[in-house]
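*Asks:* Coordinates for the following, if possible.
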Amino acid sequence: MTGSEWWRTAVIYQIYPRSFADANGDGVGDLPGISSRLGALRDLGVDAIWLSPFYMSPQRDGGYDVSDYCDVDPLFGTLADFDEMLRTAHELGLRVIVDIVPNHSSSDHPWFQAALAAAPGSAERARYLFRDGRGTHGELPPNNWESVFGGRAWTRVLDSDGTPGQWYLHLFDTSQPDFDWENEWVREQFRGVLRFWLDRGVDGFRVDVAHGMIKAAGLPDYIPPADGGSMGGGGTPSLEPEPAPTAPFWAQDGVHEIYRDWRTVLAGYPGERVLAAEAWVDPLSEVAKWVRPDEMHQAFNFAYLETPWSAPALRTVIDASLDAFTAVGAPSTWVLSNHDVVRHATRLALTVENPQGHGVGPTTVGLGNPAVGLRRARAASALMLALPGSSYLYQGEELGLPEVIDLPDSARQDPTWFRTNGERYGRDGCRVPLPWTAAGPSYGFGPTPASWLPQPAEWATLARDTQLGEADSTLELYTRALRLRRANELGWGSVRWLPGYPREVVAFTNGPVTVIANTGSTTVALPAGDVLLASEALTGRELPGDTTVWLRS
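*Replies:* Below is the predicted model of the structure:
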């Protein structure tokens, strides 16, 4: 790994604003709530925070449907609240990355409203992907593409005289029309958006759907693989050197030109500002293209996230990741959970495949044992935080929060739930507001019992104040791991595999630390060395199953 920039080894904490902390008691998290809790993140030991969208939005997709990229939605506060949050974070030594959503806007955005009001062929419509329909009277959509959220990816509009007209593309919800990124006007608007937030002092951007934006010429028909995840890739991540056939709306070569342009914008600002890619792309050698020296700085390692709790699979994906990213001079950016996937405290115990975006709920088959899930999650997190490079944590994973499975149907809000008529549960289960205190209304999330998604009763036992200072708690495990990671400079290190261990054991050294993760059920003898960290209590010099240990000789 080359360079000394902060982002190469940073541990970055994702905040989903509506579920982090609620200052005004309306049941939705907000920017003042974030400001009030940043001290806890400093104490946890992270280096930076990433905020999911807080922009003006009708909130049909949790804020990923933006109606004004340069203002704060009143649901979350004001621009002054944002500036105060940013100032507080910087005073605490935390950098701040914000989401940017460039693939699509809200259908409420003035740009799209102008496109609806304009005629076919107009400059306003050229900002989005409007097309004539197929069939005798244009009654069929322009192609067979399906939405990430289920159903077709095209919606027909009415002309000014009330007759059916053109169709517009929305890879996500009907309320999220895709931009046409071949249009220079669109590119210039987003340069302005980047500069607006960079001028306010943000340290970078996480780019939503960073593998989208450019579509294949002619918009050809496409049938995705049956086991594919909703955001692309091939379902089970591929480590093969040759990529699978690419969907005509994902990972087109033209996206790289956009990020080279954005990299130039960021380079005009001091302080090592960063771009982090959400790119669901297979194989890892393809993901690495997003982080070549003149493009983005980080790309989430979703192949690692989707790897099962199996030592052979983990060794393979770690090697492939380090090889692919090192080849372009970038760090691997490890991740286990986020706002779009089943929390890994639940996911790692699933006994059947669960494609990304489907979610889990009361009727899901193969949910597994919650205790096993938590034990594996703790072990997996301890393993991840020992790897060189950067890591992202999702709010609540440091508390061992599982996916909330028993949400009532009436409470669900994810577009996936509605667009699939309840066939897919979607992502609400990983977005339930955090428990800060065991007592009090909404478990300390806010000053009232209000909570935009209902919190389960067991949140009391997982609350932060319950775990703080408890040696065996998940919170203390994360806190110790982050402290030791920094003290031993593990983010700057390298992996050297240790021979002689059973097949179900991951064993390596990173600098002065020996890391051993037992993904099997058979106890393994530990080598000599002081125990620095263990994801579960040890008996003597034996490492039980589903446990990770750090040693120092």
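*Asks:* Could you use CA atoms for every contact and neighbour count after this?
*Replies:* Will do.
*Asks:* List the buried residues for the host helix or strand of Thr461?
*Replies:* Applying DSSP states H and E as the criterion places Thr461 in helix 459-462. Neighbour-count burial for helix 459-462 flags Trp459, Ala460, Leu462 (criterion: 16 or more other C-alpha atoms under 10 Å).
*Asks:* Would you do the same for the sequence below? I want to compare the two.
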Amino acid sequence: MTSPAQPAVSPSPAPAPAPAPWWRTAAIYQIYVRSFADGNGDGVGDLRGIAERLPYLRDLGVDALWLTPWYVSPMADAGYDVADYRDIDPLFGDLAEAEALLAAAHAQGLRVLVDLVPNHCSDQHPWFREALAGGPGSAARGLFWFLPGRGPEGALPPNDWVSYFGGPAWSRITEPDGSPGPWYLHMFAPEQPDLNWEHPRVRAEFEDILRFWLDRGADGFRVDVAHGLAKKPGLPDVGPDPDVTDLPYQDVAGVHRIYRDWRRIVAGYPGERVLVGEVWLPSPAQFARYLRPDELHSAFNFDFLCAPWEPAALRRVIEETFAAHAPVGAPPTWVLSNHDTIRHVTRYGRADTSFDMGDKRLGDPSDERLGRRRARAAALLTLALPGGVYVYQGDELGLPEVADLPDEVLQDPTFVRSGGADRGRDGCRVPLPWAAEAPAFGFSPPDARAEPWLPQPAGWAALAVDAQRADPDSTLSLYRAALALRRERLRGLPETLRWVPAGPDKLCFDRVGALRCLVNLGEAPVPLPAGAEVLLASGPLAGTANGGRAVPSDTAVWLAPA
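*Replies:* Just a heads-up that it's a prediction; the model follows:
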């Protein structure tokens, strides 16, 4: 007996893969709030200025914004000394404006990351003021690191730690009765006392701060000094010959519990909220631990930022970045500049193109034309790489470092703490030029009552947004074209690349099926194959003897896949 014929059944189509979370491939634009755009005419950038420029950021083609601290602050360190984490400093606006800005950015299709500063607060924070006023035994002192001094009458600091800004990491207080008191820890300026993350009240406070901004629509947080919150028990001396991978004030194991707790909080909110770490550490293995699946979502790739403009060094950093991220499944990130570093147009124009935070070498001569040509090529390199990318405001304009600011206008505490030996970071924080012919280059409104908080070089007229917008060969036009192509061709691809042999002074790789990126770091032009389709080039191509095209030195091209 035969079975009746069964109707043919077509196999169900395989479900489409879920799109990758937005943050794995995002282009994120860093806004240094006080230098982006001044909306009220006081010479300082503010939330109103940002809101007015949201269409510019949308049209630039970025996916998200990272705003430097906007909180109430005495501004001893440009807002990284926070007195109130739940309110906006009047210099920038108010809480209602912040909430409106978050909503307006979302309406433009832009997400917003808030800068969180958990390692330290301001010496004007209510907790620290309470700690000083309460006298010996004050409960508030347990929220910080107050310790008795060493030596006769406690006249020496409790240990040998040195501030990141120079000088001792300890300051001694005077008790309410006028007697000498204990010392408190500040790994940055004395106005920035370190919080004691062993105290449960500190942990609870910051978990509440996270929820406060998440409830108002923040899409995540950039975590300042993410490696520094925990300290070794007993706060031991560093010693004369420290192991840089085992310092007592950074990368202490207890910090990871904090981020596991925070990850659970952000995971409880809709919309893929994220945590991005500022993690400066000496080894890839240390760095990768912060990116485990239950900790931070991503972290800044400072090794790439510090790398010299040399093919072997760049390739090594790229490969080491993938090797460090792969075991924890985290996406790499790529960044060329930020508000703490020398603008890469200037760095790439020097004989030594590497960067070291401890030795900025602002006095080194720099060829700006060469630096800008290399910076344009570096832009195409970074925007072609798998993962996320950060654009510091002004990168898209090709702005150089302003290395000749007068002493009297410098505000960075590193300048004062170093006795002027370190010129500080103000040279990369000069207000943006928006309009070539306008007062203050359009940074402030025409009726502004004050000059920009840092002076802008006269030569920046040619770099203003309106001047570059009209020029198809400008750096701004290059960034807009590259970001559009990146979104069109690279989004959704695997986070991998395939190296293509091209010789020792070139970098060449495929994003398979999407584009080939070729960067010529050598002296001789690199001929392109006949018929190669150039999608985008960082500079003019050269001709060859047989009528073909070639990629000149310090130039990058994106080619359509063969």
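*Asks:* Which secondary structure elements does the helix or strand following the helix holding Thr461 of structure 1 sit against?
*Replies:* Using DSSP H and E, the helix or strand that follows helix 459-462 of structure 1 towards the C-terminus is helix 464-467. The contact analysis (3 or more C-alpha pairs under 8 Å, 6 or more residues apart in numbering; DSSP states H and E) places helix 464-467 of structure 1 against helix 474-487.
*Asks:* Let me know the next secondary structure element after the helix it packs on.
*Replies:* strand 496-497.
*Asks:* Look at the aligned residue in structure 1 for Pro200 of structure 2 and say how many residues are nearby.
*Replies:* If you follow Pro200 of structure 2 across to structure 1 using TM-score structural alignment, you land on Glu184. Here the count is done by other C-alpha atoms under 10 Å, and Glu184 of structure 1 has 10 residues near it.
*Asks:* Then Ala537 of structure 1?
*Replies:* Here the number of neighbours of Ala537 of structure 1 (other C-alpha under 10 Å) works out to 12.
*Asks:* And Gly394 of structure 2, by the same measure?
*Replies:* A count of nearby residues for Gly394 of structure 2, using other C-alpha under 10 Å, gives 26.
*Asks:* Do a quick rundown of the helices in structure 1.
*Replies:* With DSSP state H as the criterion, structure 1 has helices at 31-44, 79-91, 110-117, 184-200, 255-267, 284-287, 302-305, 311-326, 344-347, 370-384, 415-419, 459-462, 464-467, 474-487.
*Asks:* Pick the most buried one from those helices.
*Replies:* Looking across these with neighbours counted as mean count of other C-alpha atoms under 10 Å, the highest average goes to helix 344-347: a mean of 27.
*Asks:* with structure 2 superposed, average distance for that helix?
*Replies:* Between helix 344-347 of structure 1 and its aligned partner residues in structure 2, the average distance after superposition works out to 0.9 Å, using mean C-alpha distance after the TM-score superposition for structure 1.
*Asks:* Which other helices and strands does that helix contact?
*Replies:* Packed against helix 344-347 of structure 1, as judged by 3+ C-alpha pairs under 8 Å, 6+ apart, are the following elements: helix 370-384.
*Asks:* thinking Leu526 of structure 1 is in contact with Gly540, fair?
*Replies:* No: taking contact to mean C-alpha atoms under 8 Å, the distance of 9.1 Å between Leu526 of structure 1 and Gly540 leaves them out of contact.
*Asks:* which part of structure 2 lines up with stretch 72-88 of structure 1?
*Replies:* When structure 2 is aligned by TM-score structural alignment, the counterpart of stretch 72-88 of structure 1 is residues 88-104.
*Asks:* Sorry, wrong one. I was asking about stretch 402-413 of structure 1.
*Replies:* Across structure 2, the stretch matching stretch 402-413 of structure 1 (TM-score structural alignment) is residues 400-411.
*Asks:* quick revisit: as CSV, the helices of structure 1 with distance to Pro433 of structure 1 would be great.
*Replies:* CSV is the format used below for those (distance: least, C-alpha to C-alpha, whole Å):
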stretch, distance to Pro433 of structure 1
helix 31-44, 12
helix 79-91, 19
helix 110-117, 31
helix 184-200, 27
helix 255-267, 33
helix 284-287, 32
helix 302-305, 22
helix 311-326, 31
helix 344-347, 16
helix 370-384, 19
helix 415-419, 18
helix 459-462, 10
helix 464-467, 13
helix 474-487, 17
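*Asks:* So which of these is nearest Gly133 of structure 1?
*Replies:* Gly133 of structure 1 lies closest, by C-alpha to C-alpha, to one member of the helices of structure 1: helix 110-117, at 15.9 Å.
*Asks:* average offset between the closest one and structure 2?
*Replies:* Following the fit onto structure 2, the mean deviation recorded for helix 110-117 of structure 1 is 0.6 Å by mean C-alpha distance after the TM-score superposition for structure 1.
*Asks:* so how far is that helix off the chain centroid?
*Replies:* With C-alpha atoms, centre = their mean, to the nearest Å as the basis, the distance from the averaged C-alpha position of helix 110-117 of structure 1 to the chain average is 30 Å.
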